[in-house]
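J.: Next input, structure requested:
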Amino acid sequence: MSGVSGIGGAGSVEQIISLRQQIIDRSSLLKEIHQAKAAEGTAPAEPAGGGFADTLKSALDGVNATQTKASELSAGYERGEVTDIASVMLARQEAGVAFEATLQVRNKLLSAYQDIMRMGV
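T.: Here you go, the predicted model:
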């Protein structure tokens, strides 16, 4: 899984959508595996791809790389090294979208955690 990386405007939005779909697909696959194991009476096995934590870490690393690239381009423009303002603005917008997507994922995770904590045993 590549995460969210690189400068590309519409391509990065497609990467975010693709990452979201991969998470949904993996979640449904894990749910199916869990149901099959529960029917057999055994405990579910660890996912082969490294699990949710690794997926989340790679996505956060991609967002960090995107923000770092945007910061470097902005600093280069301020120093006069980069003359293409369109690429600077595109990089900043991509970093903003990646951050907003990460923030929304965090909000959903926090909401899910709070819902779980409110459940009765």
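J.: okay, CA-based contacts and neighbour counts for the rest of this
T.: Noted.
J.: which SS state does Gly49 fall under?
T.: Classification of Gly49 by DSSP: H, G, I helix; E, B strand; the rest coil places it in coil.
J.: how close does the most centrally placed residue in the chain sit to Val105?
T.: Geometric centre of the chain, nearest residue: Ala59, 3.8 Å, by Cα atoms, centre = their mean. Separation of Ala59 from Val105 (Cα to Cα, to the nearest Å): 11 Å.
J.: quick one more, to check against the first:
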Amino acid sequence: MDIKATALLSEMQALKGEAQQLAPVTTPGPQQDFSTLLNQAVNKVNGLQQSTDGLRTRFELGDDTVSLEQVMIAAQKSSLAFDATVQVRNKVVDAYKTIMNMPV
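T.: Here you go, the predicted model:
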């Protein structure tokens, strides 16, 4: 199997651009609440996982328009997004436990 370096490089550059857009941390305005942001994040992770499953299925069925590189990159994207979501959930649970254990 021959890996196309230019396709891989362009995909890595696209990921770099996406990461740079996410890098600046901005505080949400009063019109956005945490539950809405969390819901959007979970929906995005779900969408990434579903698109990865679709690509994987198409590749397994022999679709020539889907390369192994695309499948692996999509799988890594969804895996990273899921791991990040789990970490956020863990931090929220820890914060909740800390607040609940505070003396009144």
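J.: sorry, back to before: mind telling me what the residue nearest to the centre of the first structure corresponds to in the second structure?
T.: In the second structure, the residue equivalent to Ala59 of the first structure is Ala41, according to TM-score structural alignment.
J.: With Gln35 of the first structure instead?
T.: So, by TM-score structural alignment, Gln35 of the first structure is left unmatched.
J.: mean deviation of the lengthiest helix in the first structure from the second structure?
T.: The longest helix of the first structure (DSSP state H) is helix 85-118. Taken over the aligned residues, the distance from helix 85-118 of the first structure to the second structure averages 0.4 Å (mean Cα distance after the TM-score superposition for the first structure).
J.: That helix corresponds to what range in the second structure?
T.: Residues 68-101 of the second structure are where helix 85-118 of the first structure lands when matched by TM-score structural alignment.
J.: Any buried residues in the matching stretch, and which?
T.: By neighbour count with 16 or more other Cα atoms under 10 Å, stretch 68-101 of the second structure contains the buried residues Gln70, Val71, Ile73, Ala74, Ala75, Lys77, Ser78, Ser79, Ala81, Phe82, Thr85.
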